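Novice: just coords:
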């Protein structure tokens, strides 16, 4: 087929894809260049183009042409379910049969794989996590590599640990690339890569071998429909009130991004109270609810989704009219990627950043999840090396001081590096030499710090905001946009109504969050000499408790974070915090199931207050316990203390098993407290400053119940998360 005929066929597929019955749709020249490279020349290509450029059109049109020529199915590695759902719908419009394999459709995997084997599938969308599943990697992946006609890596910046959204599962693609038969084209796409990330992705994907073999298409990143702005407001209450007052003024429907799940839920509840039709969307949202929320936004049945970054790459709504950020992302590249959801198919979309003073604390938290120090990595390799069988994550946790999510990410990196291997039943050490690349990890950490400073600079700049973002992405064509608030003048005032501000203050100032008790001991404790397993006996459990707030809240979280910071000095509980805790206690007592509720099955009223000893804030915790006791007119019974063996050994704030191992035998109920419990003869309030993993409360509650307490109600200042 001549190139002219190929181009005509490509345009015909595009017309079906975009639903153009006239058949007049035409590929842009840069889209055609990519398709020509893939279909006619069977080359590898890296496409770095702005959101809305039409990257999906390239791989769907190429798929149709390659399948018509007898090639095998296209495999698209895609990071998010929202993208997969959008892509399947788009493929069907072009007559392309698309199926997915991801965590949300496990019951369909066997059927999908059978359809692929039978040649009934044109496009298979796979989540990156599947690539490192042992069964998929060993049984399915080799067959896919042997039969695929086109490999597509969508959101390819995820493959680079220099990028803002590095995902170690993506590195497994190197194995698949190595197994591809000669002449199978590869397409990598992203809208959010600076020059360093682009070079790294090219190297990772094997597209950087030579200019003759690889095509790199990098276009200008201006988004002519977007009007960027920043609106500094005094505090969280003003930001919530501003949203309540001005959300209806924003064009069409859109997205309000928050930095945490707790904030997304808070903002959603408040906006609904103020009469707005909004829905929450986060990593904790059930898949069915996510689907419903996406569909409601696509159909403009909601004004906005209040979302975390879980609603990000790939969500495709061409007429999305606005993106508002309630809090600043830590990276200008991540910010550009998220605002790129708006204005794809409309002439004008509003993009507004409402920065908050809690932003940097949240940045620091996520930065703490970076690749672990060498000592912890070596410890993990040593444990795996000495094991006579594969170790699962729960089996590893008691022996490694890392939280599960961080431990799993580290193991995935080590797997790609060849030091460990994921197999059925867990992980094993390969015995291969491995070097800790301290220089690289330090460079990544410095890069993150530079990105954070760039976001501060973005909020403060008096220059063009779009030009600023484009320069952060190394866009050589960056120039003033003429549309942002600095180029064209501010479009929004900071004005909020007294009614909305009062309502926001009331909502954010309302204290109280639930503290869920631990019900099951962590697995694997026997391996470290702790004889606890299974369900915690009902007579040794804590009851559901209460906290003043969550550290990730935009209300009480802003008050509690500095108070509980490791850098803050110990001292008596501040009066406003103490009064708010008393309010929580009163609401708890009168609420459903509370001891003062009058319910027939209500628990007995606490007969005293017990505190948990604190190495870092003893005066704060003691004064809080004594204040609650005095206000509630009940005795202060004493403190669950650390034993002499426990005082010199800090309790690790890592995973559950390590936490229990360190606490077991380190806490004790002193004799005077045990006598007071026996004399009091009823349930007690157990007071502490922070519930992080929840295991200090669980272990202390077990000791108190075994010492005679009729029940234990935890009451803390804050819960993590």
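Specialist: That came in fine, so what should we check first? Since this is a predicted model, take the numbers as computed values, not measurements.
Novice: going forward, measure contacts and count neighbours with C-alpha atoms only.
Specialist: OK.
Novice: Identify each buried residue in the host helix or strand of residue 621, please.
Specialist: Element membership of residue 621 [criterion: DSSP states H and E] is helix 618-632. With burial defined by 16 or more other CA atoms under 10 Å, the residues of helix 618-632 counted as buried are 618-629, 632.
Novice: Touching it from outside, list them.
Specialist: Contacts to helix 618-632, defined as CA atoms under 8 Å, 6 or more residues apart in numbering, come from residues 570-573, 578, 582, 608-614, 635-636, 687-689.
Novice: A further structure is provided below for comparison with the first:
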């Protein structure tokens, strides 16, 4: 039988000779290893949840039991956990999207019993080969199953992932006496109840360890510094004064790159880190931050759960997350092993626009979901690309719908795609409505956090239903408790330089090069490479840019108007540095139902300034209907034959002007018409790109 002495020895291997196993950690380990019970651990970041399951895994293996399965959500978390396991002498491996070439070897090590711990991404649980050939053996022989960051199970949590719902099946199929551990740092009462129901870890025989969420090292502050330029300038001026190395969070990928570029130009050693960053580069950037080779990573939420740098000195948010719970999770990266860490929120008025956008791509309404079910067969698998041609959903939303339907039992993933199961399915409209209402409440709470004059730490702890929070409790460290507020004043020279940098226009618009799959099902004989594609284009800015984003959003939201002079000046600046092979000889505007005057006046001004032939407007056909399709195949089908055939009577490239580009398909289909009408090349130019 495992003893506390053995657990203490393993902790010292894991965390160093000074580490001491706390009573509550031993309570969890004893419940799992000795009593073979289930446990739910809701404890603050830095409490030592990973120590509990690695020590339990090692003790169970020493007792002759099977390997521990850890379901873990992020690649950064997995890399850190494998490294931590090796320090404790635990043989660990991971299966995730970043190590595809290693999967077969890892499967073999599982089969041969060589591993103590297998870390699995939730998406992997429903890979047909893994689900059918590897998982059954693990489920029957596992020593322990761990669901890390268990709030992802709950769609009431801040980071719900449909794939996490598949863990219910894994838990249900476990052999008798196999303990289950669910852990999270960010769960209020509602989320805790949902985790317990999903994973069946809330019964009377479950050990529940729910501790206080105060973080004594964190100094929370809010700085209302004004415009995007003012906030970026404030950060550029203050970054060197912040302790150690840290993370600067932004709300969008575009903002992360904008801010990183700005800070580098101001002499700061920083790098951008987003969900679009290559896996190998992510690993290098994480190592650079861990070893203090950068002052900060400017990151989206992709750098979040599980990234472990105990001496992280600060976390700054340039823009507020939509939930206090998500905010607490991200700031929890700081100050794990330091006496003091700075946590600063720089909110902006445009934050709520970003929140609304992300809410708009949530689970779709029932008719669209029913269309997905209707497009599936019960005996012939349909691939995701093939389904795109049959339902009007973007790839990401279609995949989310399929995952939800999968865990609800209405569809099943198999080799070759997806099958309908024929089982009845109910659209849980009351739950989705309640979720929307809950998200709205969280957004309002985040606004309240910015304005409160009460203790900020107590505010966050209350949002998480901290069981140890007392009425009227104050942390004594935040800006409201101490009265020590950061000045929002920005040096004029720094503000001027920052504003000029952010006002610098110009974003490349990549051309579409390949037709979407499944167009044959929509009656179009188009496939493979696009032979008459547009060239790479340019936009003045992105709608999510810190610099041009707000101005472009305002312009596009206002009634149609003549193009403002500042926008023309920005367009000229972009055109001056455009490295085209041949200068355009003509300009043509795209027809628009919302901004015809804006587009035509821009084309006219550019024709005058550049001495280009003004070819007028590429008009839609008389019987054309607005294309509202979200998915690529449907969008192409809707745009095919939608324009009146132009006659291009000039020799050279044509500049094609539009207001905004999202998917790029409107520019692609319009460019085909111009090419067919005689244009040798088409150079798209838009006021704004969505991303």
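Specialist: On my side now, so go ahead. Every value quoted in this text rests on a predicted model; they were computed, and no experiment measured them.
Novice: re earlier: are any of the contacts of helix 618-632 of the first structure buried, and if so which?
Specialist: Buried by 16+ other CA under 10 Å: 573, 578, 582, 608-614, 635-636, 687-689, out of the contacts of helix 618-632 of the first structure.
Novice: Looking at the first structure, name the residue matched to residue 566 of the second structure.
Specialist: Using TM-score structural alignment, the partner of residue 566 of the second structure in the first structure is residue 576.
Novice: so is residue 338 of the second structure in a helix, a strand, or just coil?
Specialist: coil (DSSP: H, G, I helix; E, B strand; the rest coil).
Novice: Quick one: map it onto the first structure.
Specialist: Checking TM-score structural alignment: residue 338 of the second structure goes with residue 346.
Novice: Mind picking the one among the buried residues of helix 618-632 of the first structure that's closest to residue 565 of the first structure?
Specialist: For these, the residue nearest residue 565 of the first structure by CA to CA is residue 620; the value is 12.6 Å.
Novice: which position in the second structure aligns with that closest one?
Specialist: Checking TM-score structural alignment: residue 620 of the first structure goes with residue 598.
Novice: Read off where stretch 247-258 of the first structure ends up in the second structure.
Specialist: Using TM-score structural alignment, stretch 247-258 of the first structure pairs with 239-250 in the second structure.
Novice: Show me the buried ones among the contacts of helix 618-632 of the first structure that map onto strands.
Specialist: Among those, the members falling in strands (DSSP state E) are 608, 609, 610, 611, 612, 636, 687, 688, 689.
Novice: Roughly how far does the fourth one sit from residue 620 of the first structure?
Specialist: Spelled out, it's residue 611 of the first structure. Here residue 611 of the first structure is placed at a distance of 11 Å from residue 620 of the first structure (CA to CA, to the nearest Å).
Novice: Likewise for the first one?
Specialist: According to CA to CA, residue 608 of the first structure stands 18 Å off from residue 620 of the first structure.
Novice: What of the fifth one?
Specialist: Here residue 612 of the first structure is placed at a distance of 11 Å from residue 620 of the first structure (CA to CA).
Novice: got any residues that touch both of the two?
Specialist: If you check residue 612 of the first structure and residue 620 against CA under 8 Å, 6+ apart, no residue is contacted by both.
Novice: Now for the alignment partner in the first structure of residue 173 of the second structure: which residues touch it?
Specialist: Per TM-score structural alignment, the equivalent position to residue 173 of the second structure in the first structure is residue 179. Taking CA under 8 Å, 6+ apart, we find residue 179 of the first structure in contact with 142, 145, 146.
Novice: neighbours around residue 133 of the first structure, how many?
Specialist: 17 (other CA atoms under 10 Å).
Novice: To which residue of the second structure is it aligned?
Specialist: Per TM-score structural alignment, residue 133 of the first structure is aligned with residue 127.
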